[in-house]
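Engineer: turn this into a structure:
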Amino acid sequence: IANMVTGVTAGYSKTLEIVGTGYRVTAKGSDLEFALGFSHPVPVPAPEGISFRVETPTRFVVEGIDKQKVGEVAANIRKLRKPDPYKGKGVRYQGEVIRRKAGKAGKK
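Structural biologist: Reported below is the predicted structural model:
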């Protein structure tokens, strides 16, 4: 119940960042359109009660009054292109630390 009160008074938001050459997000009305290195743009419609705000071409905010729904929509967007453990490219939450892996050792 406390989450519902907070949602109505302040609202919930999750900021996501896009890292990678050519990876972009654009607002198409109330929906988002992503360029994530695929051969086609990926549209994401805004569910009821959720709004999107694009701050820069590589950073956007998911906002709404339902904490669970905001988190779910943000997680579904992140799932489109998860951060790569080798290069770190992809969609990530703001402040998320990506564990990087070492590449191949190479020939000596």
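Engineer: okay, CA-based contacts and neighbour counts for the rest of this
Structural biologist: Noted.
Engineer: tell me where the protein has helices.
Structural biologist: Applying DSSP state H to the chain gives helices spanning 2-9, 67-80.
Engineer: out of these, which gets nearest to Phe38?
Structural biologist: helix 67-80 (10.3 Å; Cα to Cα).
Engineer: quick one: the strands in this structure?
Structural biologist: 12-19, 24-28, 31-35, 42-44, 50-56, 59-64, 90-93 (DSSP state E).
Engineer: ok, Gly11 touching Ile65?
Structural biologist: Yes - at 4.7 Å, Gly11 counts as touching Ile65 under the criterion of Cα atoms under 8 Å.
Engineer: these two: who's more crowded?
Structural biologist: Each of Gly11 and Ile65 has its neighbours counted (other Cα atoms under 10 Å); Ile65 has more, 21 against 16.
Engineer: can you tell me the closest non-neighbouring residue to that one?
Structural biologist: If the residues on either side of it in the chain are set aside, Ile65 comes closest to Gly7, at 4.2 Å by Cα to Cα, 6 or more residues apart in numbering.
Engineer: I'd like the structure of this one too, to check against the first:
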Amino acid sequence: MSRIGKNPISIPNDVKVSIDGTVITFAKGNVTQVLDTRGNCGVALEDNALSFSTNSDHRQDRAYWGTYRALAANIVTGLTAGFEKKLEINGVGYRAAVNGSVLNLQLGFSHDINYEIPAGITIAVDKNVISIKGADKQQVGQIAAEIRSFRPPEPYKGKGVKYADETILRKAGKTSKK
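Structural biologist: Modelled structure (predicted):
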């Protein structure tokens, strides 16, 4: 039995929720997000609380029950508070700057990397910290992973792009025999 799926999601007053068959639509202002449960679980909206139930006792349906509840909770959190990931740039000469809708990265290559910022995402750079903010948790995490993949941190000096809360395990350098 899903422990996550049992818990109802409280819906704030400024978020509008509508259920049409297997499709749940969340809206706040001009931002709309859709969740399709594909008939694997039941959804009910009662007293500003969204609750999920399983349609059958099949293992797959019980797994979807908790998954769809977690996805709906992430959508509500994204519409109210938003999500943020922070990346740190470590290395001599490594820089980042935002020019309009383009993130310009100088990461030690012979060329600059220009990353096009998608709609709905805001990126801010403060010294060596890149802040990525948005309403979609999956999109924020994917963009952070793509930016990190341009120059992942190396284990000897720790140079590269890393998550702010990530710790890099350092390796010992070469030693000389005596």
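Engineer: give the contact list for Gly160 of structure 2.
Structural biologist: Ile89, Asn90, Gly91, Leu107, Arg151, Pro152, Pro153, Glu154 (Cα atoms under 8 Å, 6 or more residues apart in numbering).
Engineer: what sits against the second one?
Structural biologist: With contacts defined as Cα under 8 Å, 6+ apart, the neighbours of Asn90 of structure 2 are Asn128, Gly158, Lys159, Gly160, Val161.
Engineer: if we use 6 Å, what do you get?
Structural biologist: Lys159, Gly160 (Cα atoms under 6 Å, 6 or more residues apart in numbering).
Engineer: what's the burial count for the alignment partner in structure 2 of Ser39 of structure 1?
Structural biologist: Taking TM-score structural alignment, the alignment pairs Ser39 of structure 1 with Ser110 from structure 2. Ser110 of structure 2: 7 surrounding residues under other Cα under 10 Å.
Engineer: before we move on, what about the one 3 residues further on?
Structural biologist: Residue neighbour count, defined by other Cα under 10 Å, stands at 16 for Ile113 of structure 2.
Engineer: do the same with Gly95 of structure 1
Structural biologist: So Gly95 of structure 1, with other Cα under 10 Å, has 9 neighbours.
Engineer: which ones are touching it?
Structural biologist: So Gly95 of structure 1 contacts nothing (Cα under 6 Å, 6+ apart).
Engineer: what is the equivalent residue in structure 2 for it?
Structural biologist: By TM-score structural alignment, Gly95 of structure 1 lines up with Asp165.
Engineer: repeat that for Gly71 of structure 1.
Structural biologist: Checking with TM-score structural alignment, Gly71 of structure 1 has Gly141 as its match.
Engineer: quick one: Gln94 of structure 1 and Leu16 touch, right?
Structural biologist: Yes - if you go by Cα atoms under 6 Å, Gln94 of structure 1 and Leu16 touch, sitting 5.2 Å apart.
Engineer: when the two are compared, which one has more neighbours?
Structural biologist: Leu16 (22 against 14).
Engineer: pull up the gap between Phe95 of structure 1 and Asp66 of structure 1, please.
Structural biologist: That one is not Phe; residue 95 of structure 1 is Gly. Applying Cα to Cα, to the nearest Å, the value for Gly95 of structure 1 to Asp66 of structure 1 is 22 Å.
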